[in-house]
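A.B. asks: Have a look at this prediction, sequence included:
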Amino acid sequence: MTTRSEPGDGSLDPSLRAIMSERRQLINLAYRLLGSLADAEDVVQETYARWYAMSQQQRAAIDSPGAWLTKVASRICLDLLGSARARRESYVGEWIPEPLPDRTEWISVRSGGATVDPADRVTLDESINMAFLVVLEAMTPAERVAFILHDVFRYSFAEVADIVGRTPAACRQLASSARRRLRASQVPATPTAQQADIVRDFKQAWEAKDIDALIGLLDPDATAIGDGGGLVTAQLHPVEGAEQIARNVVEIASNAPDMTILERTVNGQPGLVAQQDGVTVAVFAFNIEGDRIKHIWAVRNPEKLRPWTRT
């Protein structure tokens, strides 16, 4: 199996450096499979734990450590996707993938006070925009794994079959089914600069509490989905229709006069971040079709907002 690694720290032992250089590849893979950076980091930690649980002789007998790590991480993700489906079906309100900031906006503090920069480990491309991840959520675990490994990470179907535990022909069918789901949901992409202008206009109309301007920026059949978690009450149902969304947005602004709205990159695309007292309380991702906003995803679960809060 081929691997795509990055240079390691020259101060590390060569054998350790070779293993640790796979970390970025594994984080990128696991995030796309699970839609959660926190879960992806747990998967990578478990993968390395299994590697070091083997004896030195067992590790030395593995021809391609990178391929072994990828196989193990993918299988852990496949198992997690099965259990995650049950958890997310019982989730109060809508489950939304965890949003990622742009490289320049990352800051995360782990226990022990060490500052890390996850953006150096997650490549921001079209395979992590929110609309793409939401479609992935509708796929079966096997479809998602087969599609991501083959179409995004360019593994052969023979390699995918070894991971998924099915025949190459079956994996080809899984990936084909996943592609059909994606094609059914895709529309011509709006240029990023135009998206940024529309999101900026939405921000300004929101701050001005201009309902008519907000309605003009929204598709008549637009939907807005918000999650929750912890002490944040989940939004039980999507808000549908341009006027209803506009009134809902204005109500939020009226109820939180001290809230600051910032333009930020969310999963590689223009988005907004709401802060109160310097703490991020919501991240908004947008799906824009033509010159109108078709979908809004408002992530409010505090656990998903850890990388967005500067400390």
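C.D. replies: Noted; the coordinates are in hand.
A.B. asks: CA atoms for contacts and neighbours, from now on please.
C.D. replies: Will do.
A.B. asks: can you pull the buried residues of the host helix or strand of residue 178?
C.D. replies: Using DSSP states H and E, residue 178 sits in helix 168-185. Within helix 168-185, the residues scored as buried using 16 or more other Cα atoms under 10 Å are 168, 170, 171, 172, 174, 175, 176, 177, 178, 182.
A.B. asks: name the element the closest residue in space to the last one that isn't next to it in sequence belongs to?
C.D. replies: If you skip the residues right next to it in sequence, residue 182 has residue 135 as its closest partner in space, 6.6 Å away by Cα to Cα, 6 or more residues apart in numbering. Residue 135 belongs to helix 130-137 when assigned by DSSP H and E.
A.B. asks: For the helix or strand that that helix is followed by, report the contacting residues that lie outside it.
C.D. replies: Note on helix 130-137: by DSSP H and E, the next helix or strand toward the C-terminus is helix 141-147. Applying Cα atoms under 8 Å, 6 or more residues apart in numbering, the contact partners of helix 141-147 are 33, 74, 78, 81-82, 136, 157, 160, 164, 171-172, 174-179.
A.B. asks: put this beside the first:
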Amino acid sequence: MDRHDFLAEQFEAHRSHLRAVAYRMLGSLSEADDAVQETWLRLDRADSSGVENMGGWLTTVVGRVCLNMLRSRTSRREDPLDVHVPDPIVSSVDGGDPEQEALLADSVGLALLVVLETLAPAERLSFVLHDMFAVPFEEIAPIVGRTPAAARQLASRARRRVQGTPAPDADLARQREVVDAFLTAARGGDFEALVAVLDPDIVLRTDSGALRPGAVLRGARAVAGGAITFAQIVQLTHPVLVNGAPGAVAIVDGGPVSVAAFTVAHGKVVAMDILADPERVARLDLTFLGD
């Protein structure tokens, strides 16, 4: 086996892990794939003969690539008031896709990714690598150009922000019951039944793409009113899993128009994140809905 084939074999053994790191860093499936590809190119060009821990070396390289990508983002996030919902990972309610399951190991819900989007790039990297993948601060520090103590502080600041994200209920079946109750009430236009399954402080975010302004609704009564307004769309939804949690895809005229992710905590819907950007929805792999 020549050097190239040997490196390719080692890289493939770590690809799913690297994609998981990149997805949490970037919140974009296509950009995560780009970051993984760039990591492979750097490995192929580097003198890796002295690398003892290939997995650790690759993790720090993909982290550096992602950090550069985060810092170079300008066009999509020029307006800080824009609502941006990260790429959802949509799967059948039965699950069963090994690649997606690997990507979602140590489950990362869409609501958590939304919070990660608000972090500064160095904070996000420090938190993701340390708290999600147990990378020591001594290895994170050179990536962000700080001391280990400063990298620890970056992760600590990020952690305080993330701790405000509600932890979903552990029972997936119970989560599904709550979401089904919400959808049934929305289809029937039952305002009080909607309010009953919504947390009083629920936040609903809708990302409609660059050509249409996004929206944020806060509070059970505002979200319930919005659900009734869009009852026709709700009639056309199909149950799915979104990042491992109950969700719904709306299909109109044979094509998907939106993906909704629900966060259920303490038996109530505490957050909804809706991707309704036509271009991004069209890129999602929803072929399983035709099975």
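C.D. replies: Everything's here; your move. Keep in mind that this is a model prediction, so the values were computed, not measured.
A.B. asks: Report the TM-score for the pair.
C.D. replies: Overlay of the two chains. TM-score (TM-score structural alignment, normalised by the length of structure 2): 0.85; 283 aligned residues with a Cα RMSD of 2.8 Å.
A.B. asks: hang on, the earlier thing: what span of structure 2 lines up against the helix holding residue 135 of structure 1?
C.D. replies: Aligned using TM-score structural alignment, helix 130-137 of structure 1 spans residues 110-117 in structure 2.
A.B. asks: For the stretch 1-150 of structure 2, which segments count as helices?
C.D. replies: Ranges of helices in the stretch 1-150 of structure 2, per DSSP state H, counting those that start in this stretch, are 3-26, 29-45, 54-72, 98-103, 110-116, 121-127, 137-144, 148-162.
A.B. asks: Summarise which helices and strands the longest one is packed against.
C.D. replies: Contact partners of helix 3-26 of structure 2 among helices and strands, from 3 or more Cα pairs under 8 Å, 6 or more residues apart in numbering; DSSP states H and E: helix 29-45, helix 54-72, helix 98-103.
A.B. asks: sorry, back to before: relative to helix 23-34, how tilted is the helix holding residue 135 of structure 1?
C.D. replies: Angle of helix 130-137 of structure 1 versus helix 23-34, following axes from the mean of the first three to the mean of the last three Cα atoms, to 10 degrees, is 70 degrees.
A.B. asks: so how far does helix 130-137 of structure 1 sit from its counterpart in structure 2?
C.D. replies: Following superposition, helix 130-137 of structure 1 is found to deviate from structure 2 by 1.6 Å on average (mean Cα distance after the TM-score superposition for structure 1).
A.B. asks: Need the contact partners of that helix.
C.D. replies: Residues outside helix 130-137 of structure 1 that contact it (Cα under 8 Å, 6+ apart): 32, 35, 96-97, 99, 126-127, 144, 181-182, 185, 267, 285-287.
A.B. asks: Quick one, which of those residues are buried?
C.D. replies: In those, the ones that pass as buried (16+ other Cα under 10 Å) are 32, 35, 96, 97, 99, 127, 144, 182, 267, 285, 286, 287.
A.B. asks: Which ones among those map onto strands?
C.D. replies: Mapping these onto strands (DSSP state E) picks out 285, 286, 287.
A.B. asks: Now these in CSV, please, with extra columns for distance to residue 250 of structure 1.
C.D. replies: Output for those, formatted as CSV (distance: Cα to Cα, whole Å):
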residue, distance to residue 250 of structure 1
285, 18
286, 17
287, 20
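A.B. asks: Out of these, the closest to residue 65 of structure 1 would be?
C.D. replies: residue 285 (36.9 Å; Cα to Cα).
A.B. asks: Alignment lookup: the closest one to structure 2.
C.D. replies: So residue 285 of structure 1 corresponds to residue 261, using TM-score structural alignment.
A.B. asks: what's the closest non-adjacent residue to that match?
C.D. replies: Of all residues not flanking residue 261 of structure 2 in the chain, residue 247 sits nearest, at 4.6 Å (Cα to Cα, 6+ apart).
A.B. asks: Structure 1: which residue goes with that neighbour?
C.D. replies: For residue 247 of structure 2, the aligned position in structure 1 is residue 271, judged by TM-score structural alignment.
A.B. asks: helix/strand/coil for that match?
C.D. replies: At residue 271 of structure 1 the chain is in strand, as set by DSSP: H, G, I helix; E, B strand; the rest coil.
A.B. asks: Can you give me the neighbour number for it?
C.D. replies: Using other Cα atoms under 10 Å, residue 271 of structure 1 is surrounded by 25 other residues.
A.B. asks: go on, residue 23 of structure 1?
C.D. replies: A count of nearby residues for residue 23 of structure 1, using other Cα under 10 Å, gives 23.
A.B. asks: ok, it touching residue 45?
C.D. replies: No. Applying Cα atoms under 8 Å as the test, residue 23 of structure 1 and residue 45 come out as separate, 9.4 Å apart.
A.B. asks: So which residues make contact with stretch 283-290 of structure 2?
C.D. replies: With contact meaning Cα under 8 Å, 6+ apart, stretch 283-290 of structure 2 is reached by 90, 91, 92.
A.B. asks: Just give the closest residue to the last one, not the sequence neighbours.
C.D. replies: Closest residue to residue 92 of structure 2 in three dimensions, ignoring its sequence neighbours and counting by Cα to Cα, 6+ apart: residue 240, at 5.2 Å.
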